[in-house]
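Got a sequence here, can you model it:
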Amino acid sequence: MESRQRSPTPLLKTCRTCAHAKIKCDRTQDSGVCDRCLRLGKECTYAIARGRRPPGPRSRSNKLLQIPERPAPSVTESPSASESITSDQSRTPPQPASSSGTAGDQQQPRPSLAGLGASSHDPFEAGQLSLDKGQELLDRFRTKLTPHFPFIIIADSHGVRDLRQTRPALCLALLAAASYDDVRLQRALGQMFNEFVAARLVAGDFTCLDILQGLLVHLAW
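Okay, here's the model as predicted:
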């Protein structure tokens, strides 16, 4: 029998030395040594080239990756959803449109200062102090406290009788600040001021100059 001629083992085109140095491997000589290894006197060996795998059946993971995505159902494809939305809308009764006249009638009038400042929020009617004592505290606020905090200045023409009617919040705050020599009275007036501000806040009549000035005095002293 004739011996079969074996084909030479395929080798890589780049030797191990040039591949390690990441340099182009040129072989212009007829010998099996590349030009660089021949010039440097190094050992020139070539690794065996790996053969390509024959095309085989795809793996299960590749098949899973190639599964086409299902398109999202459109509105036209789900008539049941549209029917349920329509039925829910039909069950909800329509809200009547309110006219401008009706909205205006529903608005409640803002409470007056005198109404909120009387009885429980008036220290004079509650018996906490007399008008003469209140005038004394007002004068003390002008002479002793105002120079240290000249942001709220009460004119000399305004007495405690006028101030309790026009500026009840400011009146309570300055009376509490000026009664520093009587701790019990100061605490009672401070508590009354807090209740007055809370009542105004609940009533919706909170944004006014009287409340602002009263808070400034109350926080400062």
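
From here on, just use CA atoms for contacts and neighbour counts.
Fine.

Help me confirm that Leu170 comes into contact with Leu219.
No. Taking CA atoms under 8 Å as the definition, Leu170 is not a contact partner of Leu219, at 11.9 Å.

Here is a second sequence; please produce its structure as well for comparison:
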Amino acid sequence: MLEEITEAGMKIKESTDLSLFVRTSGENIVSWEIERIIDSLIRETGLERKIAQIIALEVEKEIVSSKVKNLTAPLIREIVNSKLIEFGLEQERRKYTRLGLPLYDVRNIIFNPNKENANIPHNPEATNLTLAEQIKKEFALLEVFSPEISDAHLRGDLHLHDLGFIDRPYCSGQSLEYVKKFGLHLPNALSIAKPARHPETLLAHMVKFSA
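Sure thing, here's the model as predicted:
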């Protein structure tokens, strides 16, 4: 292992620039830099730099040998994940995973009405909600719940309701007395107001509070 680490460091120092360009998730095209992979692995998975160097070099060799013409950030991440699995780094692979949907599924969501729920209209706002909800579901199963709970949900042993709304309160009961005493002053609220002095103002506060 020490020989591999030393060799990896030497290869990175001696490597010549590759004539490769990457289409990034930030909607631009940049030249290939192996250091981007190394820094990304360290930042997202916590790998030691020397191990990240070995993985990055393996990824670079794979890309060069494949002679891929359209190199994208998602493709690079897929290759990195395959190398992490090869090296037995399953936990790091889990941290490095990419959330999202295949092109085929996104196309179906955009062009075809939702047949599972007739109450949802087929329009841009609805497709935005469906796409965002899917990513939040994946996030919840990976980050919020334990692997045991997530697996139980996927097997059907239990049901985790509204996973796509994991960052919202499911249900809450509020007292009018709070609004009367403190007005509208909630964290991250767009509307802020002092306690109402008139009934019609209090009614307006109630509407805002429950929105």
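
Mind telling me the TM-score for this superposition?
The TM-score (TM-score structural alignment, normalised by the length of the second structure) is 0.23; 70 aligned residues with a CA RMSD of 4.8 Å.

between Leu170 and Leu219 of the first structure, which one's more packed in?
In this view Leu170 of the first structure and Leu219 are compared by other CA atoms under 10 Å, and Leu170 has more residues nearby, 25 against 10.

ok, the more buried one - contacts?
Residues near Leu170 of the first structure by CA atoms under 8 Å, 6 or more residues apart in numbering: Leu163, Asp210, Ile211, Gln213, Gly214, Leu215, Val217.

Which strands and helices lie in contact with the helix ranked longest in the second structure?
Within the second structure, and with DSSP state H defining each element, the longest helix by residue count is helix 49-66. When contacts are defined as 3 or more CA pairs under 8 Å, 6 or more residues apart in numbering; DSSP states H and E, helix 49-66 of the second structure sits against helix 2-14, helix 34-45, helix 73-86.

Please tabulate these in a markdown table, including the columns mean neighbour count.
Compiled in a markdown table, those are given as follows (neighbours: other CA atoms under 10 Å):
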| stretch | mean neighbour count |
| --- | --- |
| helix 2-14 | 13 |
| helix 34-45 | 17 |
| helix 73-86 | 17 |
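
can you put the ones you listed in JSON lines and add distance to Glu92 of the second structure?
JSON lines is the format used below for these (distance: least, CA to CA, whole Å):
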{"stretch": "helix 2-14", "distance to Glu92 of the second structure": "18"}
{"stretch": "helix 34-45", "distance to Glu92 of the second structure": "5"}
{"stretch": "helix 73-86", "distance to Glu92 of the second structure": "7"}
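
can you tell which of those helices is closest to Arg23 of the second structure?
For these, proximity to Arg23 of the second structure was assessed by CA to CA; helix 73-86 is nearest, at 6.1 Å.

need the next SSE after that closest one, C-terminal direction.
Using DSSP states H and E, the helix or strand that directly follows helix 73-86 of the second structure along the chain is helix 90-95.

Buried residues, that next one. List them.
Across helix 90-95 of the second structure, burial judged by 16 or more other CA atoms under 10 Å covers Glu92, Arg93.

Which strands or helices does it pack on?
Applying 3+ CA pairs under 8 Å, 6+ apart, we find helix 90-95 of the second structure packed against helix 34-45, helix 73-86.

got the angle for the first one vs helix 2-14?
Between helix 34-45 of the second structure and helix 2-14, the angle comes out at 130 degrees (axes from the mean of the first three to the mean of the last three CA atoms, to 10 degrees).

what's the answer for the last one, then?
The directions of helix 73-86 of the second structure and helix 2-14 differ by 160 degrees, with the same axes, to 10 degrees as the criterion.

tell me which strands and helices helix 73-86 of the second structure is in contact with?
Contact analysis of helix 73-86 of the second structure by 3+ CA pairs under 8 Å, 6+ apart lists helix 49-66, helix 90-95 as its packing neighbours.

Could you rerun that using 10 Å?
The helices and strands touching helix 73-86 of the second structure, judged by 3 or more CA pairs under 10 Å, 6 or more residues apart in numbering; DSSP states H and E, are strand 21-23, helix 34-45, helix 49-66, helix 90-95.

now the first one
Counting contacts by 3+ CA pairs under 10 Å, 6+ apart, helix 34-45 of the second structure is packed against helix 49-66, helix 73-86, helix 90-95.

buried ones in the biggest helix by length in the first structure?
The helix of greatest length in the first structure, counted in residues with DSSP H as the criterion, is given as helix 183-203. For helix 183-203 of the first structure, a neighbour-count test (16+ other CA under 10 Å) marks Leu185, Gln186, Leu189, Gly190, Met192, Phe193, Asn194, Phe196, Val197, Ala199, Arg200 as buried.
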